[in-house]
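In: Requesting a structural model of the entry that follows:
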Amino acid sequence: MTDIFDELQWRGLVAQTTDEAALREALASGPVTVYCGFDPSAPSLHFGNFVQLSVLRRMQQAGHHVICLVGGSTGLIGDPKPDAERVLQDKDTIARSVERIQRLVGPLLDFEGDNAAELVNNLDWTAPLSALDFLRDVGQHFRVNQMIRKEAVARRLESEQGISYTEFSYQILQAMDYLELYRSRRCVLQIGGSDQWGNITAGVDLVHRVEGATVHALATPLLVDSEGRKFGKSEGNAVWLSADMTSPYAFYQYFLNVEDASVVTMLKALTDRTMDEIAELEKQVAEEPYRRTAQRTLAADVTTRVHGADATRSVQAASEALFGKGDLADLTEATLRDATTELAGADVPVGTPVVEALVATGLVESRNAARRVIGEGGASVNNVKVSDVEAVLAEGDFLHGVAAVLKRGRRNLAAARRA
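Out: Sure thing, here's the model as predicted:
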């Protein structure tokens, strides 16, 4: 790699820029200040935000100064959705989300040393601004005919519901962030997802109109699977970075189960693996896909980055133990809970016959099928084969008093959770 821009391109993290040649020159000629904004409309960051944090971290490692902006003011408004008006959240809820996100970002960037990252909240410069000052000093620089061309705005204007002035003003508020950071910190680069391009370029234009300065923008592509679906979504639920919203075990399993066609793309975008390392992993995907070496590497690297090495070791141990390569009794109660929560299962009391537990958890369709599986040696409780069709789940089978892990065959697992 000759510079940071080349690396970002190789890693598939450049979808578009305002002026590639000018941006390359700015990055190569000395440290620049770059920022990315994060929306606190939810109490956690998610997979898509992690992509942006990865770009910020690479920028910081290359010697550039990075700013992580949490939208305490923009979160009160909400970026317009293309299909419906947002339900506005109250100020206390947004404030709590801002605090949680600030804590979450801490381990993901370097906030110490000579080139420490900065964490800012746009409520600090938006709250003191009066409505008249906002309209006179900022609003005059925006043209409505340009604002309505934004895709989400255009779609809402075509709908019966229309769009409120509140949401329509969102792009002005976000543009103000760029102007403020340019004035106070000489920030000359904003990054964000390609779905935010309209808001990002609004800031570029505002800085140019007000200050006469040229600043830059870089959008990352939305990572999608082989069928064009966005990563980070599973049945409508985001993969959160906060452990209390997506457990470290579920987080690890998500990346462990990435399809072969997408794993190399994600290794490039989300890990620090070198070109040679990724080339070797790509070769293994092609020649020995059943080993899932690339997926294991991806899951371990990303989980360690977000949750720490100890959490990764715990979830790896749980993953191995569930499939008979470790002792389930050695798992901590928290890890066991996380792991069994991800399994299909049912609540059953102590003393429940294993035959009935197999049916209740959905591993078999009937008692006769359960007896047949046990008779053929295909059922186990906590990785111990069950040979007696009259066996029951004893007190000690519920590990940590939480759950017993039932298995049919090698790969079919379920959790009998203590009722």
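In: only C-alpha atoms for contact and neighbour calcs from this point on.
Out: Noted.
In: Report the separation between residue 75 and residue 327.
Out: Distance of residue 75 to residue 327, given as Cα to Cα, to the nearest Å: 46 Å.
In: more neighbours, these two?
Out: Taking other Cα atoms under 10 Å, residue 75 and residue 327 do not tie; residue 75 has more neighbours (25 against 15).
In: Confirm for me that the more buried one is in contact with residue 43.
Out: No - the criterion here is Cα atoms under 8 Å, and residue 75 misses it with residue 43 at 11.1 Å.
In: after the host helix or strand of residue 75 comes which helix or strand?
Out: For residue 75, the host element (DSSP states H and E) is helix 74-77. As assigned by DSSP H and E, the chain's next helix or strand after helix 74-77 is helix 91-105.
In: Counting neighbours, which bits of that next one end up buried?
Out: In terms of neighbour count (16 or more other Cα atoms under 10 Å), helix 91-105 has its buried residues at 94, 95, 97, 98, 100, 101, 102, 104, 105.
In: can I get those in CSV with distance to residue 9?
Out: CSV is the format used below for the buried residues of helix 91-105 (distance: Cα to Cα, whole Å):
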residue, distance to residue 9
94, 35
95, 36
97, 32
98, 31
100, 32
101, 28
102, 28
104, 27
105, 24
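In: I'd like the distance between residue 301 and residue 137.
Out: Using Cα to Cα, residue 301 is found at 46 Å from residue 137.
In: Compare the two and say which one has the larger neighbour count.
Out: Between residue 301 and residue 137, residue 301 has the larger neighbour count (other Cα under 10 Å), namely 21 against 12.
In: My reading is that that one lies in a helix. Confirm?
Out: Yes - looking at residue 301 with DSSP: H, G, I helix; E, B strand; the rest coil, it is inside a helix.
In: Now do the same contact list for the spatially closest residue to it that is not a sequence neighbour.
Out: In this structure, residue 301 finds its nearest non-sequential neighbour in residue 271, 6.3 Å apart by Cα to Cα, 6 or more residues apart in numbering. Listed by Cα atoms under 8 Å, 6 or more residues apart in numbering, the contact set of residue 271 reads 298, 301, 302.
In: Residue 408 contacts residue 363, doesn't it?
Out: Yes - proximity of residue 408 to residue 363 meets the contact threshold set by Cα under 8 Å, at 6.6 Å.
In: returning to that earlier point: would you mind listing the buried residues in the helix holding residue 75?
Out: Judged by neighbour count (16+ other Cα under 10 Å), helix 74-77 contains these buried residues: 74, 75, 76, 77.
In: want to put them side by side, so please do this one too:
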Amino acid sequence: MTNDFFDELQQRGLIAQTSNQAQLRECLAVPQTVYCGFDPTAGSLHIGHLVPLLMLKRFSDAGHKAIALIGGATGMIGDPSFKAAERRLNTTGQVAQWASQLSEQITALMSPHLNQPLSVANNGDWLQQLPLLDFLRDVGKHFSINAMIRKESVRQRLERPEQGISFTEFSYSLLQAYDFAMLNKTHGCTLQIGGNDQWGNIVSGIDLTRRLNGAKVDGLTLPLITKADGTKFGKTESGTIWLDASKTSPYRFYQFWLNTDDKDVYRLLAYYTFLSCDQIAQIAEQDRTAPGKPSAQGILAGHVTRFVHGSEGLASAQRITHALFSGGITALSLSELQQLALDGLPCVTVQKEMSIVDALVTSQLAPSKSKARALLQANAIRINGEQIADGYLLEHFALFDRYWILQRGNKHFCLLSLQTVTQ
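Out: The predicted structure is shown next:
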């Protein structure tokens, strides 16, 4: 094994900070055990978690052993790093449920893509069994309050007198540090990776592992992924882009990547795909010289959607995209229409006796009835891909006896869902 792996990570821009670069490069020349932590703050991970998950695969592909650590215990507190205010504490049952869901999700997501199994651990297995006095004596004595309050993430909170920081959140860094020491002791773990907001916690873990185990370990952080305008990547007007298909449909997921800005797409290809840097440079050069729309967004959307939702999920997302923008709406399956109902299109509930004019106003495809009539007269309205002039919904076939796709022009859609009568 060579240092080519470390050099590739640098070339991709995936390394923000390292504890000891020379030592880390030397260590990575032979198989190591690396871990990354994921606190259960919801029942699914989102695209912000995807880069560290992909990083674990990169390490695994390079011959290292990868561990995903679920924060069943630390999730009870919540990491205060660079948060403007105190987190709301979730119930024990809720955190346990989310921890179980994340464990299952990570296993299901990563297993098809790895040559060797990914280990999934839960820090509740040791932290919830640790007596308080033992923790204070054996762990707490190694931490200086003076040093802890100088950490940037803590200092920012202390400078907000209306918020401050509780002892509960202040202790989070000690718990994460103990995780590193425990994984080093039980699994021979020598490297922790995480977002660059985790740097202070990682450094604490390196120091505690040295003190408790007499072991030299390292830390590596990933860069904060921002868009060209400086805003955080992944934040959208419609909300979080989840990895769970029941929270963000494969179609919506695919469209998110398809709409990546030209200024960001080649950097995101380096972060989110396993295309080589040379291949990405070639794509960029072809897009620069070839006429028409760049190909990079479609390549990015295809690679990431296939990784998260599989070939079937990608094919479904592409079928929906083709059907909406190139015709063939009636060929959509029920599950694909349900994706559109979840988050793919604006969706309103209607009654089949509703007139097309009223449907246009209800769906906000027309601001008024007079404008709706004008659009119909101008042949600008379609239902399920067919041009219409007027009438009522019941005069048009409902897909699976429930849905109509109402369309204004080429780009504006609304999914109409038949109101069901409950007994």
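In: The residue nearest to residue 301 of the first structure pairs with which position in the second structure?
Out: In the second structure, residue 271 of the first structure lines up with residue 273, judged by TM-score structural alignment.
In: distance of that match from residue 394 of the second structure?
Out: 47 Å.
In: Repeat that for residue 286 of the second structure.
Out: On the measure of Cα to Cα, residue 286 of the second structure and residue 394 of the second structure end up 50 Å apart.
In: Can you show me the helices along the stretch 201-350 of the second structure?
Out: Along the stretch 201-350 of the second structure, counting by DSSP state H, counting those that start in this stretch, helices occupy 250-258, 262-272, 277-289, 296-326, 334-339.
In: outside of stretch 363-372 of the first structure, which residues touch it?
Out: Contacts with stretch 363-372 of the first structure, where a contact means Cα under 8 Å, 6+ apart, come from 355, 356, 358, 359, 389, 407, 408, 412, 413, 414.
In: what's that stretch aligned against in the second structure?
Out: Aligned using TM-score structural alignment, stretch 363-372 of the first structure spans residues 365-374 in the second structure.
In: which residue numbers in the first structure go with stretch 209-229 of the second structure?
Out: On the first structure, the counterpart of stretch 209-229 of the second structure by TM-score structural alignment is residues 207-227.
In: If you count neighbours, what's buried in that stretch?
Out: Buried residues in stretch 207-227 of the first structure, counted by 16+ other Cα under 10 Å: 207, 215, 216, 217, 218, 219, 220, 221, 222, 223, 225.
In: swap in stretch 268-287 of the first structure?
Out: If you call a residue buried by 16+ other Cα under 10 Å, then stretch 268-287 of the first structure has these buried ones: 268, 269, 270, 271, 273, 278, 281, 282, 284, 285.
In: The first one contacts residue 278, doesn't it?
Out: Yes - shown here, residue 268 of the first structure and residue 278 form a contact pair, counting by Cα under 8 Å, at 7.3 Å.
In: just to revisit the earlier point, same list, the buried residues of helix 74-77 of the first structure, but as CSV with distance to residue 348 of the first structure please.
Out: Formatted as CSV, these follow (distance: Cα to Cα, whole Å):
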residue, distance to residue 348 of the first structure
74, 47
75, 43
76, 45
77, 46
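In: and of these, the nearest to residue 49 of the first structure?
Out: Comparing the buried residues of helix 74-77 of the first structure against residue 49 of the first structure with Cα to Cα places residue 75 closest, at 14.9 Å.
In: ok, that closest one - contacts?
Out: For residue 75 of the first structure, the contact set (Cα under 8 Å, 6+ apart) comprises 39, 40, 41, 94.
In: Give me the distance between the particular helix or strand that has residue 415 of the first structure in it and the centre of its chain.
Out: In the assignment (DSSP H and E), residue 415 of the first structure maps to strand 412-418. Remark: strand 412-418 of the first structure is offset 28 Å from the chain centroid, using Cα atoms, centre = their mean, to the nearest Å.
In: go on, stretch 319-339 of the first structure?
Out: Worked out by Cα atoms, centre = their mean, stretch 319-339 of the first structure lies 25 Å from the chain centre.
In: and what of stretch 16-29 of the second structure?
Out: Computed by Cα atoms, centre = their mean, the chain-centroid distance of stretch 16-29 of the second structure equals 27 Å.
In: My understanding was that residue 257 of the first structure contacts residue 295; is that so?
Out: Yes - distance between residue 257 of the first structure and residue 295: 6.9 Å, which falls inside the contact criterion (Cα under 8 Å).
In: Settle it for me: which of these two has more neighbours?
Out: Remark: of residue 257 of the first structure and residue 295, residue 295 carries more neighbours, 27 against 13, as counted by other Cα under 10 Å.
In: Map that one onto the second structure.
Out: Alignment note: residue 295 of the first structure maps to residue 297 in the second structure; criterion TM-score structural alignment.
In: show me what contacts the closest residue to that match other than its chain neighbours?
Out: Closest residue to residue 297 of the second structure apart from its sequence neighbours, by Cα to Cα, 6+ apart: residue 258 at 5.0 Å. The contact partners of residue 258 of the second structure, by Cα under 8 Å, 6+ apart, come to 297, 298, 300, 301.
In: Try it again at 7 Å.
Out: If you count contacts by Cα atoms under 7 Å, 6 or more residues apart in numbering, residue 258 of the second structure has them with 297, 298, 301.
In: Contacts made by stretch 214-229 of the first structure with the rest, please.
Out: Stretch 214-229 of the first structure has contacts (Cα under 7 Å, 6+ apart) with 13-18, 23, 188-194, 197, 200-201, 204, 208, 230-231, 261-262.
In: Buried subset of these as a PyMOL selection?
Out: Buried subset of those, written as a PyMOL selection, criterion 16+ other Cα under 10 Å:
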select buried, resi 13+14+17+18+23+188+189+190+191+192+193+194+197+200+201+204+231
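In: mind listing which of the contacts of stretch 214-229 of the first structure are in strands?
Out: 16, 17, 188, 189, 190, 191, 192, 193 (DSSP state E).
In: is it true that residue 338 of the first structure touches residue 249?
Out: Yes - under the criterion of Cα atoms under 7 Å, residue 338 of the first structure makes contact with residue 249 at 6.1 Å.
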